[in-house]
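S.K.: the following comprises the amino acid sequence and a computationally predicted model.
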Amino acid sequence: MANSTTTVLDVDWAVDWLRRSAAVVAENRMALIELDRAIGDGDHGENMDRGFSAIVEKLDSEPPATPGAAFKLAAMTLMSKVGGAAGPLYGTAFLRAATAVGDVPELDSAAVAAALAAARDGVVARGKAEVGDKTMIDAWTPAVDAAAEAAAAGSRPAAVLSAAATAAEAGAASTDPLVAHKGRASYLGERAIGHRDPGAVSSALILRAAALAAGADA
């Protein structure tokens, strides 16, 4: 695990992030299922758990050499193992992040922020959602903005990721009063009001896992 004073993050951080993501998704599997059952088809928690469990299996058998390779492994696994919207959306996010960082062995704060931005842009390209549509973008966009601001201010990677995670958590909470404009939840109209978007919640969980892997305080 990295620590809060680390100025660059390597493949050990990326692998730890993915493993922590798998653990937190498994821990929150039923909560994500319940959230999705209220406004979707109820499979988000199951799909995410299956996908990230498969990532851990791949990490054990095919350990990556760089952060970008870890992100690509995650992307390919999610796209092949996860059904519904989550697989393509998260898979695209990790694939765009992999492309953004390339094959460098270490990521500084600017590279971390750029990877998050590329991931968010991939989700937007795939899902065509905007802030306010009651989707995972409501977590990702504030996270990207917070990360960019922290990186520009000279913060270390752990602080950049912590800022992103905190913004994502607030963004997920902000979906409660929204009417959905994308996905199955959009069919509910005002009946979706009062329910939190499961994709925004899982995004916040995964971004917090990234911060913890970097050594940020919980």
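M.R.: Sure, I can see it. Numbers count the residues shown, from 1 in each chain.

S.K.: use CA for all of it now, contacts and neighbours both
M.R.: Will do.

S.K.: quick one: the strands in this structure?
M.R.: For the chain, no strands are identified by DSSP state E.

S.K.: neighbours around A65, how many?
M.R.: 15 (other C-alpha atoms under 10 Å).

S.K.: equivalent analysis for the one 3 residues further on, please.
M.R.: When counting by other C-alpha under 10 Å, one arrives at 28 neighbours for G68.

S.K.: can you check E62 too?
M.R.: Neighbours of E62 using other C-alpha under 10 Å come to 12.

S.K.: do the same with A86
M.R.: Neighbour tally, A86, other C-alpha under 10 Å: 21.

S.K.: would you check that it makes contact with G45?
M.R.: No - the criterion here is C-alpha atoms under 8 Å, and A86 misses it with G45 at 9.7 Å.

S.K.: ok, structure two:
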Amino acid sequence: MGNPTLDVTWAVEWLRKSAAVVAENRMALIELDRVIGDGDHGENLDRGFTAILEKLDAEPPTTPGAAFKLAAMALMSKVGGAAGPLYGTAFLRAATTLGDASELDAPALAAALGAARDGVVARGKAEVGEKTMIDAWTPAVDAAAAAAASGMGPAELLDAAATAAEAGAVSTDPLIARKGRASYLGERAIGHRDPGAASSALILRAAAQAAGVNA
């Protein structure tokens, strides 16, 4: 499916599609977070991705790594709450892993996604099953690694990762939260989707769409 490698055009398109889907789902993410968090997740992410768009227009990146570093800096400087540091660290770790590479094959993408997830874990200290964005990211990373190992191309890998992230987000519905503001709710958090997992699934689906999946 599609090209054997992806370049900066894909990276920029991913960020633009992410900004669009976050804006489109801003109120839905706010509502999810209002039930079990601070109620600011959608607003904060929308502000952060708007800042990313401004930076992309002002200083277009020349490599995928540069695009992700730009995104990281915008998120860390513009977004309050947990979302900015967590997503910022994810993009920064991905950028560091990719370095100056101009073309990304499936193994490089899998490595970048793994580094992004590891950054979130390092910053948030969360594990699978604790009702956080890790419940979306870890299945996505596992699916990406399996796709790369089986010889899939980048677009197929991203599709597999996004599908796994979507299932992972749904899996947070019955969980008791163990991290963040939601952890104070105990069993009252059961039945509500984690907003970070929900936004992670949206953003990872945007990556696949930017590669030409379901576009």
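M.R.: Arrived safely. The structure displayed is predicted, hence computed values, not measured ones.

S.K.: quick TM-score on the pair, please.
M.R.: The TM-score (TM-score structural alignment, normalised by the length of structure 2) is 0.99; 215 aligned residues with a C-alpha RMSD of 0.6 Å.

S.K.: quick one: map T135 of structure 1 onto structure 2.
M.R.: Superposed on structure 2 with TM-score structural alignment, T135 of structure 1 falls opposite T132.

S.K.: can you pull the contacts of its match?
M.R.: The contact partners of T132 of structure 2, by C-alpha atoms under 8 Å, 6 or more residues apart in numbering, come to A126, T172, A177, K179, D194, P195, G196, A197.

S.K.: what about the third one, neighbour count?
M.R.: Taking other C-alpha under 10 Å as the criterion, the count of residues near A177 of structure 2 is 25.

S.K.: hang on, the earlier thing: show me which pair in the contacts of T132 of structure 2 is furthest apart.
M.R.: Within the contacts of T132 of structure 2, A126 and P195 form the most distant pair, 14.6 Å apart (C-alpha to C-alpha).

S.K.: so the two - more neighbours on which side?
M.R.: Using other C-alpha under 10 Å as the criterion, A126 of structure 2 and P195 rank with P195 on top: 28 against 18.

S.K.: touching, the more buried one and D33? I think so.
M.R.: Yes - P195 of structure 2 is within contact range of D33, at 5.7 Å (criterion: C-alpha under 8 Å).

S.K.: mutual contacts of the two, please.
M.R.: In contact with both P195 of structure 2 and D33: H41, using C-alpha under 8 Å, 6+ apart.

S.K.: what's the matching range in structure 2 for stretch 5-13 of structure 1?
M.R.: Counting by TM-score structural alignment, stretch 5-13 of structure 1 corresponds to 2-10 in structure 2.

S.K.: what's the matching stretch in contact with?
M.R.: 61-64, 67, 102-106, 153-155, 210-212.

S.K.: which parts of structure 1 are helices?
M.R.: For structure 1, the helices defined by DSSP state H cover 11-27, 29-39, 44-61, 67-81, 86-101, 109-127, 137-152, 157-173, 198-213.

S.K.: which of those sits closest to R191 of structure 1?
M.R.: helix 29-39 (8.3 Å).

S.K.: mind checking which of the helices of structure 1 is nearest S4 of structure 1?
M.R.: Across the helices of structure 1, closest to S4 of structure 1 is helix 157-173 (C-alpha to C-alpha), at 5.2 Å.

S.K.: what's the mean deviation for that closest one versus structure 2?
M.R.: On superposition with structure 2, the mean distance recorded for helix 157-173 of structure 1 (mean C-alpha distance after the TM-score superposition for structure 1) is 0.2 Å.
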